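Engineer: Below: sequence and its predicted model.
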Amino acid sequence: MSSPKDSPSNDPPSQARGSKSPSAMNGKLFPQQTYVSQPLTVKRKKRWHAIALSFAALLWITSTSHYVSRIQHRATLPGLNLRSYPGEKIKWSPCGEINDHEVECSDINVPMDQFNATNSGDKTFNIPLIRLRGKNATQNVLLNPGGPGGSGFGFLYELGSELNTIVGENFHLLSFDPRGVNSSTPLASCYPDEETKTKFHYNRDDDVVRDSGKRHAWSTNYAKACAENMGEHGKYVNTPQTAADMNSILDALGQRDMVYWGFSYGTLLGQTYATMFPERSKRVIIDGVANQFEWYEAHILEMDFVDTFKVIDGFFDECLKAGGDCPLASFAKTTAELKGKISGITSQLHDEPISVYKDPSTYGTIDANNFLIDGFFRATYAPKGWPKFAQTLANLLNGNATDALLAFTFSTFAKIKGDSTDIITLNDGISGAKYWAQGHQAYNDKMQPFYRNLSFAATLSRQYGAKQQWAIPRTHNYIPQKGVKTTHPLLILSTTYDPVCSLTAARTANEAFVDSRLVELKAYGHCSLAMPSLCIVKHVRNFLRDGSMPPEGATCEMDGSYFGKEDGKVEKRGDGGDGKILEAQERIAEKMRWVLP
């Protein structure tokens, strides 16, 4: 293990292309497989130009005015102006500007199967890359926003300015669309086109118990459609392959060491990478940690939701503590009383959904699923949205359901192109007849005890229904390990109460990776981005700069509050560095859009 004061190296890896990864052989994760990396050249310039233009257009269509003001439209840039940099094997095209920082785009082709050149033949995936250049940078930090299925392009365009403020100018911020995701080709999709998807897709059950027969029947066809539509490429859309793709990205950059910050699903990708390639894992941060042992080896991901209801309880507790600063506080004197009133709404909506009409283009119904999943469940991710959510609930209690319709039905959460969330999840895990007893009754016997204890079960039934009958064979043989010793220890970040990636899962990762350190942010919400904290930023910056590790048992307090005015910390720092960092964290906490079912 290197000294904590060692900096990541820009030197290209000594391992020759086509040789076996040392970690793969020593850990016996891929004993029969060869790590291959196709020669990296700039290809399909016209295609990339079109992609860059379409992304810029999409930004102008979907972004807020504040966001648009910070992005230069791609079409106004003169030509392609292809750029190259010493040590890199690819060329870049300018594709925007964010807060006086250049944004550039490129792409690489990677083998369909990174571990078997014979399987790949001439088949490849195209991986688009995007980079926001740091003003003093010589290193690239790779970012993954989660999902699976989250686009690195949307993430960097949306939050690049804020992330640059947090990380600082000594690193370029580089993200990508993983294989099968968004603008990567071929796209991971179970349908030949969007029209077919609109016609046949069955996203959510009204009642997971009553509708299980319908779900089972639909899943039979869905699993077949995913396999047939994806063809040979479908078998290789999985996280271990994407981890190997990240080495291809590093090779294209001429950068030996992995510098990485992954969020949510990105922590699974980070753990997978660090286990497969410990010798290149120099600065790996995983933030909002999922349990990789369950992800790859369990039928049901039970650990995901162990703290969800603690976050909901926290919403009610913090509301009552805030008094007049929380619009709901006037409806009850105790947390139990307030929860009782909201439970009453849920029961009413289950029996009799509310019809809401605003105008010919804005109307719909609110039912119990809308209320629980699109309302409460999604609110648990982002506490900075709690004041607005509390106002929506207060309006609903007062008989005004319009805000609830807009918030719960016309959701602003991230939508994904294609079906990469399902395909990656089910290709990674133990899916299909090899691992699951078949038939409707077998499905019920397995899933109903889990569903009955989870109010948000309707958001999961599509994936679990398909998981039982999944028709794409599992081609990877990755097995999560304990006692993994990376070149430099991992930095692990978690809130105290994360609704979908528990602190317990973060501790599991802490135990799996030798000398790793866990920093607990004393807050509610998903990932350390959920609430501002200068303490968290200090640990991230120190780790990226020279590998400095926090002490065992490190904790951080959040800077700010859930309801009402802030405690003055931002104002006291004025326009200084800390003030700008806190403002950037505030904006991230307010704007972050997670990929949700």
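Structural biologist: Thanks, I have it. Numbering: from 1, shown residues only.
Engineer: Please make it C-alpha for all contacts and neighbour counts, starting now.
Structural biologist: OK.
Engineer: In this structure A523 contacts Y497, no?
Structural biologist: Yes - proximity of A523 to Y497 meets the contact threshold set by C-alpha atoms under 8 Å, at 6.5 Å.
Engineer: Now do the shared contacts for those two.
Structural biologist: Both A523 and Y497 lack any common contact, where contact means C-alpha atoms under 8 Å, 6 or more residues apart in numbering.
Engineer: put this beside the first:
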Amino acid sequence: MRNLVTLTSAAAVLAASLALPAQAATAAPQWAACPAGKGVDPRQECATLKVPMDYSDPGGPMISLAISRIRTAQPGTRRGVLLIIPGGPGSPGLNRPSVQVAKLPQAVLDRFDVVGFDPRGVGQSSPVSCGLEPRDLDLTRLKPYPDADGGIAANAAWSRRIAEACARNGGPLIRHISTRNEARDIDAIRRALGEKKLSYWGVSYGTYAGAVYATMFPERTDRVILDSNDDPDPRKVARQWLANYAVGVEDRFPDFAAWAAARDGDYGLGADAGAVRRIFLELAARLDREPLTWKGANPPLLTGNLLRETMLNVLYSDAGFPVLAGLMKAARTGAELPPANTPPEAAMQNTAAHAGATMCNDVEWPDSISRHERQVKRNREEFPLTAGMPVNLGPCAYWPYKPAERPVKVGSRGPANVMLIQNLRDPSTPYSGALKMREAFGQRARMVSVDSGGHGVYLANGNACGDRAVTGFLTGGHLPRHDQSC
């Protein structure tokens, strides 16, 4: 069986490399100063590449990829490129070099040009939009929270509207946004930069895109960092990522509860972690029945589901704990609620379209309403903090296009050059899912497990042990002999 799997994986990699124009010539980028903007480092340069919209039709329509770089100040020690693969799906990455050069150790900056890009369909890279109605950009629909009673009829109606709007307004590119095509775009960037091999740092969804690249093009990888790892299950892909929110929030909420309990005198949310959890669940249930007016939200109401969604986002970083605690205190005491921080509509339109296209084009999703109703009921009972959202149905149940290709099965064929770094208590990409990524890579990878909470590890939460491990691998190139704990 092991030999059969190895041969099958090898055949899949060969097909991915040969069936599509992976070796096609890509014009060298014409670099120029990036448009000035908040946080843009003056050293950052920008360029545009042309790549096929459909890689099976290389002579057909082309799309634009926006890329950026900050070159090493030490060309004599330069090793190559460190590409930053953004998360999401749907997050822009063009200005990530400006952000990360302020954090990366000098030893890394001496060895690499730091390169960023907006993935196809995002930001400055031929952006897509489904032209959604404002009501359909409600954060508690974009993540499919059931109604207060657990019903999902409203989710089904919303999901149909989104799928129909994307088919009507998304244009031809909407069919060709997928993780496989992002991996091919990454290889086009490598070729355009004249690099034989590519080092990269993928975060969140970027770990899956990076894992797919390392599987499709293993011999073109140099030093690979995958940070906050998705479960790469090829049968479910993003459906499993959504389901993992239930586990991740349960893993992470105790950190917030302990923090709030230690400040009971300030917030009045309970003197111990168990009390904070009970108060959160009671407040969410009350807001299910009696929402409060919340300026800046869409719609302008603090519902139980919007409290749950706020909680999930706050758990990404300890820095957000005061936001959730303050909101809960105000909602419980009748004080004026702090203004909601809702993303701009244009950004939400782009993110929703790209995320939906990626998730729906990567793999088929079940469309049985009765099945989802059963799943939601069980999930609400087992994981009450997320109230059934992680297993609910969404637009992919009604997506008008079939996936053009099967999902990539991440595998162990290729050089041992992959370092996974993972928080033990991550609300979005939980440790249990990261272990599946580690298993999929086999001896190609080592994992550094960090005893910390939140989403994002390297240079994100002050864990010196984890940071040293990643920096040492980037600068020295040697994986540890064994997985490590920090």
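Structural biologist: That came through fine. What you see is a predicted model; the values in this text were computed from it and never measured.
Engineer: Could you get me the TM-score between them?
Structural biologist: Counting by TM-score structural alignment, normalised by the length of structure 2, the TM-score of this superposition works out to 0.84. Behind it: 464 aligned residues with a C-alpha RMSD of 3.4 Å.
Engineer: what's the matching residue for T508 of structure 1 over in structure 2?
Structural biologist: In structure 2, the residue equivalent to T508 of structure 1 is K436, according to TM-score structural alignment.
Engineer: Next, the contact list for that match, please.
Structural biologist: With the criterion set at C-alpha under 8 Å, 6+ apart, K436 of structure 2 makes contact with D231, P232, D233.
Engineer: ok, 7 Å please
Structural biologist: Applying C-alpha atoms under 7 Å, 6 or more residues apart in numbering to K436 of structure 2 gives the contacts D231, P232.
Engineer: Could you confirm it falls within a strand?
Structural biologist: No - secondary structure of K436 of structure 2 (DSSP: H, G, I helix; E, B strand; the rest coil): helix, not part of a strand.
Engineer: Now do the strands in the stretch 301-450 of structure 1.
Structural biologist: 354-359, 362-366 (DSSP state E, counting those that start in this stretch).
Engineer: got it, and the stretch 51-200 of structure 2?
Structural biologist: 62-70, 80-85, 112-117, 198-203.
Engineer: wait, which of the ones you listed is closest to D185 of structure 2?
Structural biologist: strand 62-70 (8.2 Å; C-alpha to C-alpha).
Engineer: quick one: that closest one to structure 1 mean distance?
Structural biologist: Strand 62-70 of structure 2 differs from its equivalent in structure 1 by a mean of 1.1 Å after superposition (mean C-alpha distance after the TM-score superposition for structure 1).
Engineer: Can you tell me which helices and strands that strand packs against?
Structural biologist: Strand 62-70 of structure 2 is packed against strand 45-52, strand 112-117, with contacts defined by 3 or more C-alpha pairs under 7 Å, 6 or more residues apart in numbering; DSSP states H and E.
Engineer: Please repeat the previous calculation with a cut-off of 10 Å.
Structural biologist: Using 3 or more C-alpha pairs under 10 Å, 6 or more residues apart in numbering; DSSP states H and E as the contact definition, the elements that strand 62-70 of structure 2 packs against are strand 45-52, strand 80-85, helix 96-100, strand 112-117, helix 179-192.
Engineer: Now tabulate those in CSV and tack on mean neighbour count.
Structural biologist: Formatted as CSV, the entries for these read as follows, by neighbours: other C-alpha atoms under 10 Å:
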stretch, mean neighbour count
strand 45-52, 20
strand 80-85, 25
helix 96-100, 20
strand 112-117, 26
helix 179-192, 22
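Engineer: now for those, which one comes closest to W201 of structure 2?
Structural biologist: Nearest to W201 of structure 2 among those is strand 80-85; the distance by C-alpha to C-alpha comes to 5.0 Å.
Engineer: And the closest one, how far out from the chain middle?
Structural biologist: The gap between where strand 80-85 of structure 2 is centred and where its chain is centred comes out at 17 Å by C-alpha atoms, centre = their mean, to the nearest Å.
Engineer: go on, stretch 84-96 of structure 2?
Structural biologist: 9 Å.
Engineer: Please point out which parts of that stretch sit buried.
Structural biologist: By neighbour count with 16 or more other C-alpha atoms under 10 Å, stretch 84-96 of structure 2 contains the buried residues I84, I85, P86, G87, P89, G90, S91, P92, G93, L94, N95, R96.
Engineer: What's the match for the fourth one in structure 1?
Structural biologist: Just to be clear, that refers to G87 of structure 2. Checking TM-score structural alignment: G87 of structure 2 goes with G146.
Engineer: List the contacts of its match.
Structural biologist: Residues in contact with G146 of structure 1 (C-alpha atoms under 10 Å, 6 or more residues apart in numbering) are 152, 155, 262-269, 287-288, 594-595.
Engineer: now the aligned partner of S159 of structure 2 in structure 1, nearest residue through space, not along the chain?
Structural biologist: Structural alignment places S159 of structure 2 opposite S219 in structure 1 (criterion: TM-score structural alignment). Spatial nearest neighbour of S219 of structure 1, chain neighbours left out: A466 (5.0 Å); criterion: C-alpha to C-alpha, 6 or more residues apart in numbering.
Engineer: That neighbour -> structure 2?
Structural biologist: Under the pairing rule here (TM-score structural alignment), the equivalent of A466 of structure 1 within structure 2 is P395.
Engineer: Settle this for me: that match is touching A163, isn't it.
Structural biologist: Yes - if you go by C-alpha atoms under 10 Å, P395 of structure 2 and A163 touch, sitting 5.3 Å apart.
Engineer: who touches both of those two?
Structural biologist: Taking C-alpha under 10 Å, 6+ apart as the contact rule, the neighbours common to P395 of structure 2 and A163 are G356, A357, C360.
Engineer: tell me, how many neighbours does the first one end up with?
Structural biologist: By that I understand G356 of structure 2. The number of residues packed around G356 of structure 2, counting by other C-alpha atoms under 10 Å, is 26.
Engineer: which non-adjacent residue is nearest the counterpart of it in structure 1?
Structural biologist: Structural alignment (TM-score structural alignment) places G356 of structure 2 against D422 in structure 1. Nearest in space to D422 of structure 1, with sequence neighbours left out and distances taken as C-alpha to C-alpha, 6+ apart, is Q463 at 6.3 Å.
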